[in-house]
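Undergrad: Pasting the sequence and the predicted coordinates here, then a few questions.
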Amino acid sequence: MEILNDFKKHFVLVSILYIVLGIVLIIWPSLSLKLVCYFFGIMTVLYGVVQLFRYFSINKEFRTFQLDLFVGIVCLVFGIFALAKPAIVASILPVIVGIFFLMEAVIKIQNALGLKKGGYDQWWTALVVSVLVAVLGILLLINPFGAMKTFVIVIGICLIADGAASFWSVYCVSKRVKEYKKMEDVMNDMLNQ
């Protein structure tokens, strides 16, 4: 239960950071690309740390099916590089962000399908948001050097969509855990009578 609470805290923190950064980028799209690179680097490092934490926190038998280790290492490397060499990253940032959002969409789609297997009624909401994140990632790869303001706004939209998808997954899992806990308490009360 404690591991689940840790996951929840990390997901909520990263989701809030994504949504706040997304809103900032939409409101002020004229921010310098160098500043965007720093934000991107920090967010990517944080995300990489969360993915590595997730990987090393789960049972060993489930690690085979997780992409968390790979995603965590890739995000850490990109994030550190973005912080160390923002000018270089600025020139390739649209492609990097496109790849990042495609990777994120794959994980979100996997989570949505996991919610479906778990019997969640609203699993399709997470799937739709995940597909939207994938489409935005593909758009960034197709036209990486479009207008900079548009690019910054698209990044903001992607971050907000990604943060919202994470919030929704956390909400669904938390709700199910509470239902199981409540059912377990009722069963224990019945057995103790």
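TA: Received the coordinates, thanks.

Undergrad: only C-alpha atoms for contact and neighbour calcs from this point on.
TA: Noted.

Undergrad: what packs against the helix or strand Leu139 falls within?
TA: According to DSSP states H and E, Leu139 maps onto helix 123-142. Judged by 3 or more Cα pairs under 8 Å, 6 or more residues apart in numbering; DSSP states H and E, helix 123-142 is in contact with helix 86-117, helix 148-192.

Undergrad: just checking, what packs against the longest one?
TA: Applying 3+ Cα pairs under 8 Å, 6+ apart, one finds that helix 148-192 contacts helix 2-27, helix 86-117, helix 123-142.

Undergrad: Select, out of these, the one closest to Leu69.
TA: helix 86-117 (12.1 Å; Cα to Cα).

Undergrad: what angle separates that closest one from helix 148-192?
TA: 40 degrees (axes from the mean of the first three to the mean of the last three Cα atoms, to 10 degrees).

Undergrad: For Ile3, give me its contacts.
TA: Neighbouring residues of Ile3 by Cα atoms under 8 Å, 6 or more residues apart in numbering: Ser57.

Undergrad: Quick check: it vs Asp68, distance?
TA: Here the criterion is Cα to Cα, to the nearest Å. By it, Ile3 lies 16 Å from Asp68.

Undergrad: Structure two is appended below for comparative analysis:
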Amino acid sequence: MSKSKNKKHGKAISTAIISALAYIVLGFVMIFYPDKVSIALCYTLGGALTVYGLFNLITYFTSKQASFGFEMIVGIAATAFGVFFLISPQSILGMIFAIIGILIIVDSTIDIKRSFQLKSFGVKYWWISFVVSALIIIFAITTIIFPGFFADIIMIILGIALVYEGISGLTLIATIGHYAKKISNESQMINITPDNEYDDD
């Protein structure tokens, strides 16, 4: 493997580890402080949209270059939504659940792919990760379609799912790395052995 590929592979692993740790931290916060997290997420999204909208408006009115008004339209829309979310944070809880649900679906899909990698390495219980990840995808889809069904416990359940995703991601990365290294070492030994036999003759 070339240095550039090694660098990209290492960067991808680092990103996956950071994401997994972030899932674990966020998951525990959601489990122990579900109400505060809900409101905090609403205010954070509202504040971010407001700042982004105002930035676009300022850019539009202060820019000396010709403009088609795209910045102004985006600025007005983002600012309006941001202020609305700040005034009525409860109105976007369903949207936040949908966003978190989509993130969980994406990450669980990656875990399913990794479980098949474990199968290719000959790991006996690879199917456990596959089944759990599939069940979490079903749960995430349910929370997106029926956000009110779980009522007050939805944030706690999502928190538990995030913690699992984080721990599962770290475990799968470590396991795949172990088996990949083992296979690589065995391949190098096979390649070296004929040369040694030739030298002995």
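TA: Done, it's in. Small disclaimer: the values here were computed from a predicted structure and weren't measured.

Undergrad: Check the helices and strands packed on helix 123-142 of the first structure for me and report the most buried one.
TA: Mean neighbour count, computed with mean count of other Cα atoms under 10 Å, is highest for helix 86-117 among these, reaching a mean of 19.

Undergrad: elements contacting that helix?
TA: Packed next to helix 86-117 of the first structure, using 3+ Cα pairs under 8 Å, 6+ apart, are helix 33-57, helix 68-84, helix 123-142, helix 148-192.

Undergrad: now these as TSV including distance to Tyr18 of the first structure?
TA: Formatted as TSV, those follow (distance: least, Cα to Cα, whole Å):
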stretch	distance to Tyr18 of the first structure
helix 33-57	8
helix 68-84	15
helix 123-142	13
helix 148-192	5
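
Undergrad: what's the closest of those helices to Gly22 of the first structure?
TA: Nearest to Gly22 of the first structure, of these and by Cα to Cα, is helix 148-192 at 3.5 Å.

Undergrad: Mean deviation, that closest one versus the second structure?
TA: Compared with the second structure after the fit, helix 148-192 of the first structure shows a mean deviation of 2.1 Å (mean Cα distance after the TM-score superposition for the first structure).

Undergrad: how much distance is there from that helix to the middle of the chain?
TA: Relative to the chain's own centre, helix 148-192 of the first structure is displaced by 12 Å; criterion: Cα atoms, centre = their mean, to the nearest Å.

Undergrad: can you state the direction angle for it and helix 33-57?
TA: Using the same axes, to 10 degrees: helix 148-192 of the first structure against helix 33-57 is 20 degrees.

Undergrad: if you skip the residues just before and after it, what's nearest to Leu41 of the second structure?
TA: Ile96 (7.6 Å; Cα to Cα, 6 or more residues apart in numbering).

Undergrad: any idea how far Lys116 of the first structure is from Lys8 of the first structure?
TA: In terms of Cα to Cα, Lys8 of the first structure sits 19 Å off from Lys116 of the first structure.

Undergrad: Then Leu46 of the first structure?
TA: 28 Å.

Undergrad: Mind putting the helices and strands packed on helix 148-192 of the first structure into a markdown table with distance to Gln193 of the first structure?
TA: As requested, these are exported to a markdown table (distance: least, Cα to Cα, whole Å):
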| stretch | distance to Gln193 of the first structure |
| --- | --- |
| helix 2-27 | 29 |
| helix 86-117 | 34 |
| helix 123-142 | 38 |
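
Undergrad: now for these, which one comes closest to Val74 of the first structure?
TA: Smallest distance to Val74 of the first structure across these (Cα to Cα): 9.3 Å, for helix 86-117.

Undergrad: ok and that closest one relative to helix 123-142, angle-wise?
TA: Using the same axes, to 10 degrees, helix 86-117 of the first structure lies at 150 degrees relative to helix 123-142.

Undergrad: Which of the helices and strands packed on helix 148-192 of the first structure sits closest to Met187 of the first structure?
TA: It's helix 2-27; of these, that one is closest to Met187 of the first structure (Cα to Cα) at 21.8 Å.
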